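Asker: Quick one: sequence and predicted model below, then my questions.
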Amino acid sequence: MATDLTDRQQSVLDYIKAQAAEEGMPPTLQQIADAFGFRQACAALKHVRKLEEAGYLQVLPNQARGIRLAGAPARGNRDRLRL
C-alpha cells in the first residue's frame, strides 16, 4: 500500500474510517462532499478513486455506499463463525 497520500486524501480516508466505525457503514459520496465543502459529489469520487488506486479502499460498482476499506470484511461476513 502506498503511503504518499496528500493531506486531503488522508483526511478523506480518515473521515471514511470514522464514519464506518461510528455508523456501521461507509459514507455516501454526497456525505463526503458535504463534509469537505466540495460543490459536487464527483469531487469526492475523484478522491475515493485515488484512494482505491493506492490500495486503501475498494469501490463496489453500482452499489449504494459501495466503499470498502482494504482488508475489511464484507458486512454480511462479520458475524459468521467458522465451524
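Answerer: On my side now, so go ahead. Numbers count the residues shown, from 1 in each chain.

Asker: all contacts plus neighbour counts: C-alpha atoms, from now on.
Answerer: OK.

Asker: quick one, helices of this protein?
Answerer: Under the criterion DSSP state H, the chain contains helices at 7-23, 29-36, 41-53.

Asker: Which strands and helices lie in contact with the shortest one?
Answerer: Here helix 29-36 touches helix 7-23, helix 41-53, going by 3 or more Cα pairs under 8 Å, 6 or more residues apart in numbering; DSSP states H and E.

Asker: got another, please set it beside the one above:
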Amino acid sequence: MPPVMGAVLLCAIHVSALAADTTSTANASTSDQHVREQIEAKRDQLSGADKIGPSKQQGANSLLDAPVETDDAPTQVQRP
C-alpha cells in the first residue's frame, strides 16, 4: 500500500506543477510578446533598419517571366 500512495502523491505533485505552469504561461505570453516587440524596435533603430523602406519591384512575376537558357544543358535520353 505505501508504494501506491507514494506513486499517487508523486503524480499529484506533477499535475499541480503542470497546472501552475499553464496559468503562468498564459499571463507571461502577453508580457513576453510586448518585451520582444520592444527589443526588435530597439534593434531596428540601432541598426538603421527602421529607416529602410520597402523595396520596389518591377513586376510581381519579373523573375518568373525571364527566359531560361538551356543551350548548355546536357542532352536528355528518353528510355522506352
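Answerer: Received the coordinates, thanks. Being a predicted model, the structure only gives us computed values, none of them experimental.

Asker: Report the TM-score for the pair.
Answerer: Laid over one another, the chains give 0.24 as their TM-score (TM-score structural alignment, normalised by the length of the second structure), with 33 aligned residues with a Cα RMSD of 4.0 Å.

Asker: Quick check: next helix or strand after the helix or strand hosting Asn27 of the second structure?
Answerer: Per DSSP states H and E: Asn27 of the second structure is located in helix 2-47. Once the chain leaves helix 2-47 of the second structure, the next helix or strand it forms, by DSSP H and E, is helix 62-65.

Asker: one step back: among the helices and strands packed on helix 29-36 of the first structure, which comes closest to Ala33 of the first structure?
Answerer: Smallest distance to Ala33 of the first structure across those (Cα to Cα): 5.3 Å, for helix 41-53.

Asker: Identify each buried residue in the closest one, please.
Answerer: For helix 41-53 of the first structure, burial by neighbour count (16 or more other Cα atoms under 10 Å) applies to 43-45, 47-48, 51-52.

Asker: which other residues reach it?
Answerer: The set of residues external to helix 41-53 of the first structure that reach it, using Cα atoms under 8 Å, 6 or more residues apart in numbering, is 9, 12-13, 29-30, 32-33, 38, 57-59.

Asker: Can you check what angle separates that helix from helix 7-23?
Answerer: Relative orientation of helix 41-53 of the first structure and helix 7-23, computed by axes from the mean of the first three to the mean of the last three Cα atoms, to 10 degrees: 90 degrees.

Asker: returning to what we had before: out of the contacts of helix 41-53 of the first structure, who's nearest Leu69 of the first structure?
Answerer: Leu57 (4.6 Å).

Asker: And for the closest one, the neighbour number?
Answerer: Per other Cα atoms under 10 Å, the neighbour tally for Leu57 of the first structure reads 20.
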